[in-house]
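Peer 1: have a look; sequence and predicted model below, questions after that.
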Amino acid sequence: MRIGIIIGSTRPGRNGDRVARWVRDRTVEYADDTAEFDLVDLQDYQLPLLDEPVPALRAPGQQPHTRRWAERIGSYDAFIFVTPEYNTAPPASLTNAINFLHREWGGKPVAYVGYGIYGAVMAVQKLRAQAGVLRMADIGPQVALTLSEDFVNFTDFQPRELHTAAIHGLVDELLAWARALAPLRPALVS
């Protein structure tokens, strides 16, 4: 199983890269060797605001950046979205990246690690709605990291130990869903 850990923020001075590396490290030390966890940094893709003339639901993207993004996302069996919360929503960079594709997301489970004033709970709710439309399996566990308790001075990421157990539970469920959906995926995305 290949799991993509998507860093949803591209903002200068972001915390997302540190949070995502922590997630990857916890998953790698916990999961068995049948699972591979990769960081997927949206900064590496420099996706413009959606510039495809035809929606992804109707036709694959034609722009080189869209094809590169589709190839990467299509190679995964499941995802963990690492997202901050800006004004009760996920960052536009993450929403935009999701909207570039359709088929590549379908039939795959997704889990969430959010960080913000209240753990990005409202941002994740919006991502859950988007996942449903894309026919993703939205799993229940969420890791909610708060700026007041998991960051020193709201910027230096130092997660509480209780989140390690939450990551383990998230990984268990994500991998179970990924394995269960694997034989069904071709029918779900056709």
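Peer 2: On my side now, so go ahead.

Peer 1: contacts, neighbours, all on C-alpha from now
Peer 2: Fine.

Peer 1: look up how far Pro53 lies from the most centrally placed residue in the chain.
Peer 2: Nearest residue to the geometric centre of the chain (C-alpha atoms, centre = their mean): Phe81, 1.8 Å. Phe81 is 26 Å from Pro53, where distance means C-alpha to C-alpha, to the nearest Å.

Peer 1: again, but for Ala20
Peer 2: 32 Å.

Peer 1: what do you get for Thr66?
Peer 2: 12 Å.

Peer 1: got the contact list for stretch 19-30?
Peer 2: 5-7, 36-39, 82, 157, 164, 167-168, 171 (C-alpha atoms under 8 Å, 6 or more residues apart in numbering).

Peer 1: more crowded one of Ala20 and Pro53?
Peer 2: Shown here are Ala20 and Pro53; by other C-alpha atoms under 10 Å, Ala20 has more neighbours (24 against 10).

Peer 1: check it against this one:
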Amino acid sequence: MKIGIILGSIREGRNGEAVAKWTLDFAQKRQDGVEYELVDLKDYDLPLLGLAPTDAQAASIKAWSEKMASFDGYIIVTAEYNRAVPGALKNALDYLQPELHNKSVGFVAYGGLGGLAAIQSLRLTLAEQELADVRTMVTFSLMTDFENMSVFKPHAYHEGNATKMMDQVTSWAKALKTIR
């Protein structure tokens, strides 16, 4: 069983790197027999969907598609920008369709209100892409889980939600694998 932890912000100075590393570390400490891998969207040079890609971008699109197809489920780490999902993440997801079908997804978000609006946006998009999103989510507030809104210092109480969300993602991924 392989679960991809997708870092969905490409912004310079992003808080997402610390959040994604925390998520990966937390997942790996579970020792649940699942392989977790961090996938940084910044490593893929994806043009805006609809624009003709350069040869290098076409290779990136192919690599992105193949990487996403290799997972049984996902945990998406997302920022909330202007009450929505980051544009680069939405664009990257728009390149995918069959790679995601009948897989599970959970969310780890951060923002002024814990990234809830970004999660709501993702739930709609990913339902259309035939992903099964789990109920439990992990939401970090810029005001309480970051020092000066930039140094990640999560409160321990988030670990309960992280455990439950990861349990749901992995159990759903196992169940959905039987129909793929």
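Peer 2: Structure received. Being a predicted model, the structure only gives us computed values, none of them experimental.

Peer 1: what's the TM-score here?
Peer 2: The TM-score (TM-score structural alignment, normalised by the length of structure 2) is 0.94; 176 aligned residues with a C-alpha RMSD of 1.3 Å.

Peer 1: contacts only, for the residue nearest to the centre of structure 1.
Peer 2: Phe81 of structure 1 neighbours (C-alpha under 8 Å, 6+ apart): Ile5, Ile6, Ile7, Gly8, Val110, Ala111, Tyr112, Val113, Gly114.

Peer 1: quick check, the fourth one in contact with Pro91.
Peer 2: Yes - taking contacts as C-alpha atoms under 8 Å, Gly8 of structure 1 lies within contact range of Pro91: 6.8 Å.

Peer 1: what do these two both touch?
Peer 2: Thr83, Pro84.

Peer 1: with neighbour numbers in mind, choose between the two.
Peer 2: Each of Gly8 of structure 1 and Pro91 has its neighbours counted (other C-alpha under 10 Å); Gly8 has more, 28 against 18.

Peer 1: mean offset of the longest strand along structure 2 relative to structure 1 (after superposition)
Peer 2: The strand that spans the most residues within structure 2, counting by DSSP state E, is strand 131-141. Strand 131-141 of structure 2, aligned to structure 1 and superposed, deviates on average by 0.5 Å (mean C-alpha distance after the TM-score superposition for structure 1).

Peer 1: which bit of structure 1 covers that strand?
Peer 2: Using TM-score structural alignment, strand 131-141 of structure 2 corresponds to residues 136-146 of structure 1.

Peer 1: quick one: buried residues of that stretch?
Peer 2: Met136, Ala137, Asp138, Pro141, Gln142, Val143, Ala144, Leu145, Thr146 (16 or more other C-alpha atoms under 10 Å).

Peer 1: ditto for stretch 99-117 of structure 2
Peer 2: If you call a residue buried by 16+ other C-alpha under 10 Å, then stretch 99-117 of structure 2 has these buried ones: 99-117.

Peer 1: where in structure 1 does it fall?
Peer 2: Against structure 1, stretch 99-117 of structure 2 falls on residues 104-122 (TM-score structural alignment).

Peer 1: how long is the matching stretch end to end?
Peer 2: 25 Å.

Peer 1: show me the contacts for the closest residue to Glu130 of structure 2 other than its chain neighbours.
Peer 2: Leaving aside its chain neighbours, Glu130 of structure 2 sits nearest to His101 (4.8 Å; criterion: C-alpha to C-alpha, 6 or more residues apart in numbering). His101 of structure 2 sits next to Gln129, Glu130, Leu131 when contact means C-alpha under 8 Å, 6+ apart.

Peer 1: check which helix or strand His101 of structure 2 maps to.
Peer 2: Using DSSP states H and E, His101 of structure 2 maps to neither a helix nor a strand.
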